[in-house]
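Visitor: can't give you the sequence, but here's the structure:
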């Protein structure tokens, strides 16, 4: 199985005998979103939340389900993060529609051929990366933000890692249950990283990335926590907030992210 086919894996990559991870969950319990959709820079559709006076912008890269109704937990998480940072480090959050209205269909979750086609098309990382970098640059140049950070889930976690290499416009970043991670991702980092894998990410690769970060000059400004009681996707489209443990760790990771982005002061 290729790395691309493992993105948002329906089967655990670190424990093949484990049950399949949950499918996307559409239930959002009537949550009322605080943000709005708008056209920003090079994207026609961006979910925007957080105070207008903020000088720090956070670009959030969603998972393969995009703005699908099943991904409401990702948008809710952005609202929570903006609220958590409001009094300490006011942050405007931007979640661009990097798939341009073409997310991965949830009914193809177990179809490797559909994923292969998806990852060679609209979700091709090398094609989407320049667009995200241009978006970050525009936030600084044209929208008055002095600092721009990045956060990614699953596929978006890999894209975030790729965006934090030499010449990056991001001053720091974070990844939550990232997909397709490789040992060299840590070696290429040039800015601090908040790293929050689930039980399903490859443990050896996680270890190698942490070892690489430990050698960096920004090691003491990075953060790490393994969420070993929850599945891949627990903080984004696969979150089931009716499950007590999922809800507990969902709330915890957004508190931790708020603490990280405040403390790193990039």
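Guide: Now that the structure is in, tell me what you want to look at. Since the model is a prediction, treat every value here as computed from it, not as a measurement.

Visitor: please make it C-alpha for all contacts and neighbour counts, starting now.
Guide: OK.

Visitor: nearest residue to the middle of this structure?
Guide: Per Cα atoms, centre = their mean, the C-alpha nearest to the average position across the chain is that of residue 152, at 1.7 Å.

Visitor: contacting residues around the host helix or strand of that residue?
Guide: With the criterion set as DSSP states H and E, the secondary-structure element containing residue 152 is strand 147-154. Taking contacts as Cα atoms under 8 Å, 6 or more residues apart in numbering, the residues outside strand 147-154 that touch it are 7-8, 55-64, 136, 139-140, 157-160, 169-179, 232-233, 236, 266.

Visitor: ok, second structure coming up, stack it against the first:
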């Protein structure tokens, strides 16, 4: 497995992050927390019976309310077309980045070197997918921010049938070069322009190009569908709903 220096080179451009994590609104999640594979805590949402699964990799804030809302919405959309069950493993093992320390660069650096160390977490995600593949026709992956990087690295292998990412972090040209499975690619206005354009161009060159999908959500910020979503903002809410419908359409099409 590649080292963190290779996975996440220091020169990788960072997204602009100006929006705080969202406030709690009392949303009641539709899913349940279960023990699945090697993870004691996995958020599971979707119909009881499904032939397809999606592994969801959260952002650094873990099981945040707006993230749970989005996963439930995606599962509901997919139930109307091709039912998928969503599995979000607690890859941080109960220790997400503390929101009250948001912006603390030293703590974030330490977090990425320990709890969120990609060269440690990526093999665990791949192993989790292998566990699910015994029970489903297809297993795909969906990642946000830090989880988006996990998604892109995973799609350099044949582990997943397909994948999608919203506002991925630490993206580089190599993510496009190494892409080996279909990708739904949905960056925000805050992701670095050059690697976004490079990955989008590379998707068109792949033998599976027709199975890929790309939209730049240039009216919303990094994190608009994850923990940094501001659903009181009309444009954020509009594009939050829009991308979850697009994700559902994408997974239904590519996994048909």
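Guide: Now that the structure is in, tell me what you want to look at. Being a predicted model, the structure only gives us computed values, none of them experimental.

Visitor: overlay them and tell me the TM-score.
Guide: After superposition, the two chains reach a TM-score (TM-score structural alignment, normalised by the length of the second structure) of 0.93; 248 aligned residues with a Cα RMSD of 1.5 Å.

Visitor: coming back round to it: counterpart of the residue nearest to the centre of the first structure in the second structure?
Guide: The pairwise alignment with the second structure assigns residue 152 of the first structure to residue 143, based on TM-score structural alignment.

Visitor: related to what we said a few turns ago, next, the mean deviation of the strand holding residue 152 of the first structure compared to the second structure.
Guide: Superposing on the second structure places strand 147-154 of the first structure at an average distance of 0.3 Å from its equivalents, by mean Cα distance after the TM-score superposition for the first structure.

Visitor: just want the angle from whatever helix or strand comes next after that strand to strand 147-154.
Guide: The C-terminal neighbour of strand 147-154 of the first structure among helices and strands, as given by DSSP H and E, is helix 155-163. Using axes from the mean of the first three to the mean of the last three Cα atoms, to 10 degrees, the interaxial angle of helix 155-163 of the first structure with respect to strand 147-154 works out to 140 degrees.

Visitor: so where is the helix or strand just after helix 155-163 of the first structure in the second structure?
Guide: Scanning forward in sequence from helix 155-163 of the first structure, with DSSP H and E defining helices and strands, the next element found is strand 173-178. Mapping strand 173-178 of the first structure onto the second structure (TM-score structural alignment) gives residues 163-168.

Visitor: so how much does that stretch differ from the first structure once superposed?
Guide: Stretch 163-168 of the second structure: mean distance to aligned residues in the first structure after superposition is 0.2 Å, counting by mean Cα distance after the TM-score superposition for the first structure.

Visitor: any residues touching that stretch, and which ones?
Guide: Looking at what lies outside stretch 163-168 of the second structure - Cα under 8 Å, 6+ apart - the contacts are 140-149, 151-152, 155, 181-188, 191, 222-225, 247.

Visitor: for the first structure, longest helix please?
Guide: helix 244-264 (DSSP state H).

Visitor: how near is residue 140 of the second structure to residue 228 of the second structure?
Guide: When distances are taken as Cα to Cα, to the nearest Å, residue 140 of the second structure and residue 228 of the second structure turn out to be 24 Å apart.

Visitor: of these two, which one has the most company?
Guide: It is residue 140, of residue 140 of the second structure and residue 228, that has more neighbours when counted by other Cα atoms under 10 Å, with 27 against 22.

Visitor: so which residues of the second structure form helices?
Guide: Assigned helices in the second structure, in chain order: 4-7, 65-79, 105-113, 118-132, 146-154, 173-177, 193-205, 234-254 (criterion: DSSP H).

Visitor: how close does the match of residue 152 of the first structure get to residue 232 of the second structure?
Guide: Looking at residue 143 of the second structure against residue 232 of the second structure, where the rule is Cα to Cα, the gap reads 23 Å.

Visitor: same check, this time on residue 222 of the second structure
Guide: Here the distance between residue 222 of the second structure and residue 232 of the second structure works out to 16 Å (Cα to Cα).

Visitor: which of those two has more neighbours?
Guide: Counted by other Cα under 10 Å, residue 222 of the second structure and residue 232 do not tie: residue 222 has more neighbours, with 27 against 9.

Visitor: tell me the contacts of the corresponding residue of the first structure for the more buried one?
Guide: Matched to the first structure by TM-score structural alignment, residue 222 of the second structure sits across from residue 232. Contact partners of residue 232 of the first structure, counting by Cα under 8 Å, 6+ apart, are 8-9, 12, 21, 154, 177, 197-201, 238.

Visitor: before we move on, what about residue 104 of the first structure?
Guide: Residues near residue 104 of the first structure by Cα under 8 Å, 6+ apart: 64-66, 115, 118.

Visitor: just give me the match in the second structure for it.
Guide: In the second structure, the residue paired with residue 104 of the first structure is residue 97, using TM-score structural alignment.

Visitor: so how far is residue 80 of the second structure from that match?
Guide: When Cα to Cα is applied, the distance between residue 97 of the second structure and residue 80 of the second structure equals 35 Å.

Visitor: how about residue 110 of the second structure?
Guide: Counting by Cα to Cα, the gap between residue 110 of the second structure and residue 80 of the second structure amounts to 43 Å.

Visitor: for residue 214 of the second structure, same thing?
Guide: Relative to residue 80 of the second structure, residue 214 of the second structure is positioned 23 Å away (Cα to Cα).
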